[in-house]
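Student: Test case, fold it:
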Amino acid sequence: MKTVYHAADSRGHANHGWLNTHHTFSFGSYRDARRTNFGVLRVLNDDEVAAGRGFGSHPHDNMEIISIPLEGDLEHKDSMGNTTVIRQGDIQVMSAGTGVVHSEKNKHADREVKFLQIWVFPNARNVTPRYDQLAMDADKETNAWQQVLAPQAAAVAGTVWIHQDAYFSIGRFDAGTHTDYTFNKAGHGVYLFILEGSAEVDGQQLGTRDGLGVTATERFTLIAGPEGARVLAMEVPMN
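Tutor: The predicted structure follows:
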């Protein structure tokens, strides 16, 4: 098994006043040739958006974009005609394909919204843009990996899908719990991101917002720390 560790405080950081953001991989003005991507996982941004503020209309193409609100709610509008609210506990996907314009705004005027913005390279270019979202079942992530995203061919009830051979799972583990993760496909890697608490994998201690890439294995064991852990696992092709 091979691992690559990214401490939370080693991420790129920018505070624009209305947006306080941390970048696991190179993004915007943050550039690190050693941290451009993890396989087809291109962007992992940890965003805080001020009350009533947000991202104005802007374009994307040929990228799979995933948003996961961690606190608060986001209002989404796009050129496909969607006007929705992405709430804490939801997962949203957007295939930009041939091109889409969208905006995201903090729904609340009295508090921040915190969400993960994730970009994945697609396995097909110039697809028809599409949008989907669902409310994740919090009960299913208790001491287990709840799969929330999969490729189209493997998507089942309770998952969204993207144009890539990727699998995302979220688990909330009690203190001291040992949990195995088994890869869906040979040659994939898993990037773990600690949403809450702490954990250990292969002797590596992980705190909140730390990241760990795991490759060259078929499975690994995660041990939740003394305060428990909530973890996002992003399994992706490495080429």
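
Student: from here on, contacts and neighbour counts on C-alpha atoms
Tutor: OK.

Student: And the residue nearest the centre of the protein?
Tutor: What sits nearest the mean C-alpha location of the chain, by C-alpha atoms, centre = their mean, is residue 118, with 4.7 Å.

Student: does that one really touch residue 43, like I thought?
Tutor: Yes - Residue 118 lies in contact with residue 43 (C-alpha atoms under 8 Å); the separation is 5.2 Å.

Student: From residue 84, how far off is the residue nearest to residue 76 when sequence neighbours are not counted?
Tutor: Of all residues not flanking residue 76 in the chain, residue 104 sits nearest, at 4.7 Å (C-alpha to C-alpha, 6 or more residues apart in numbering). Note on residue 104: its distance to residue 84, by C-alpha to C-alpha, to the nearest Å, is 10 Å.

Student: what is in contact with the two at once?
Tutor: 75-77 (C-alpha atoms under 8 Å, 6 or more residues apart in numbering).

Student: Just to be sure, which of those are found in strands?
Tutor: Taking DSSP state E as the definition of strands, the shared contacts of residue 104 and residue 84 contribute 75-77.

Student: In terms of distance to residue 229, which of those residues ranks first?
Tutor: Minimum distance to residue 229 across those is 28.2 Å, recorded for residue 75 (C-alpha to C-alpha).

Student: just to revisit the earlier point, ok, so of the shared contacts of residue 104 and residue 84, who is nearest residue 57?
Tutor: Nearest member of the shared contacts of residue 104 and residue 84 to residue 57, counting by C-alpha to C-alpha, is residue 77, at 8.3 Å.

Student: quick one more, to check against the first:
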Amino acid sequence: MNTVVHKSDSRGLADHGWLRSRHSFSFAGYYNPDRVHFGALRVLNDDIVAGGQGFGTHPHDNMEIVSIPLYGDLEHKDSTGTGEVIKTGDVQIMSAGSGLRHSEFNHSKDDEVQFLQIWVFPKERDIKPRYEQKSFDIESRMNKFQTVVSPDDESALWINQDAYFSLANLDAGTNLNYEVKKPGNGVYFFVLNGDVAIAGESLLSRDAVGVSESNSVELKAKSYAEVLAIEVPMDIQ
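Tutor: As a prediction, this is how the structure comes out:
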């Protein structure tokens, strides 16, 4: 088992007033040669956007982009004609593929919205751009992993990669194993809240550990904890 630990306060920081963003991997003005990606996982941004503010229309191509609101609502528009509001409890995925343009704004004029913006390198390039979102039952992830993004699970959002996103809400004292779904994949565990040991590493809110060369990873919740597991291929072309 190989592990890499990223503590919350070691992440990059961008504060633009209307936007406060913490970067787990090199992004925009933040560059760390040791933290460019974890396998096919390229970006994990923890964004807080002020009321009435957001990201104006901009282009993307050949990237799988996942957005997960943590609180508040996010308004999305793109060049495929999609216009949706992504609410807390929803997960959104966009395959940029051969190219599209999109914008994301705080749906509220007054309250902040916080969301995770996650990019994964695609398996197949230049596919037709696509958009999908889904609301997931939080009770279905209590003390177990709930898969929300997958290439082969019809109950989850489809992704153009051999990657899996799973969420778990753990009561204090819960022990849980994450079983790797595809041999050779690694898993990046991002603690949303709480105090939890993962792969023997003691982690607090917004800490992370990347685990590779292991088929199973043990989690032990020391308090109530919420965890996002991002499983991705470690070998990228």
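
Student: before we move on, back to that, neighbour count: residue 104 and residue 84 of the first structure, which is higher?
Tutor: Legend: neighbour count by other C-alpha atoms under 10 Å for residue 104 of the first structure and residue 84, higher for residue 104 (20 against 13).

Student: that older thread, need the ones in strands among the shared contacts of residue 104 and residue 84 of the first structure in CSV (columns: neighbour count and distance to residue 7 of the first structure).
Tutor: As requested, those are arranged in CSV below (neighbours: other C-alpha atoms under 10 Å; distance: C-alpha to C-alpha, whole Å):
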residue, neighbour count, distance to residue 7 of the first structure
75, 16, 31
76, 20, 31
77, 18, 34
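
Student: quick revisit: report the secondary structure state of the residue nearest to the centre of the first structure.
Tutor: The three-state assignment at residue 118 of the first structure reads strand, by DSSP: H, G, I helix; E, B strand; the rest coil.

Student: can you list contacts of the longest strand along the first structure?
Tutor: Counting by DSSP E, the longest strand found in the first structure is strand 219-237. Taking contacts as C-alpha under 8 Å, 6+ apart, the residues outside strand 219-237 of the first structure that touch it are 39-41, 165-184, 187-202.

Student: and what of stretch 155-170 of the second structure?
Tutor: For stretch 155-170 of the second structure, the external contacting residues (C-alpha under 8 Å, 6+ apart) are 64, 92-93, 95, 120-124, 132-134, 141-152, 181-182, 221, 223-233.

Student: Just the buried residues of these.
Tutor: Using 16 or more other C-alpha atoms under 10 Å as the burial test, the contacts of stretch 155-170 of the second structure include 64, 92-93, 95, 120-123, 133-134, 141, 143-150, 181, 221, 223-233 as buried.

Student: coming back round to it: between the shared contacts of residue 104 and residue 84 of the first structure, which sits nearest residue 207 of the first structure?
Tutor: Of these, the one sitting nearest to residue 207 of the first structure (C-alpha to C-alpha) turns out to be residue 75, at 30.1 Å.

Student: And for that closest one, nearest residue in space, chain neighbours not counted?
Tutor: residue 85 (4.5 Å).

Student: Matching residue 213 of the second structure against the first structure, which residue comes up?
Tutor: Alignment note: residue 213 of the second structure maps to residue 216 in the first structure; criterion TM-score structural alignment.

Student: Next up, the contacts around its match.
Tutor: 1-2, 187, 189.

Student: re the thing from before, shouldn't the residue nearest to residue 75 of the first structure be within a strand?
Tutor: Yes - under three-state DSSP, residue 85 of the first structure falls within a strand.

Student: wait, doesn't it sit right on residue 73?
Tutor: Yes - Residue 85 of the first structure lies in contact with residue 73 (C-alpha under 8 Å); the separation is 6.6 Å.

Student: quick one: which of these two has more around it?
Tutor: Ranked by neighbour count (other C-alpha under 10 Å), residue 85 of the first structure and residue 73 place residue 73 first, with 23 against 18.

Student: what does the helix or strand harbouring residue 45 of the first structure contact?
Tutor: Per DSSP states H and E: residue 45 of the first structure is located in strand 41-49. Identification of contacts with strand 41-49 of the first structure by C-alpha under 8 Å, 6+ apart yields 18-27, 36-37, 105-106, 112-121, 236.
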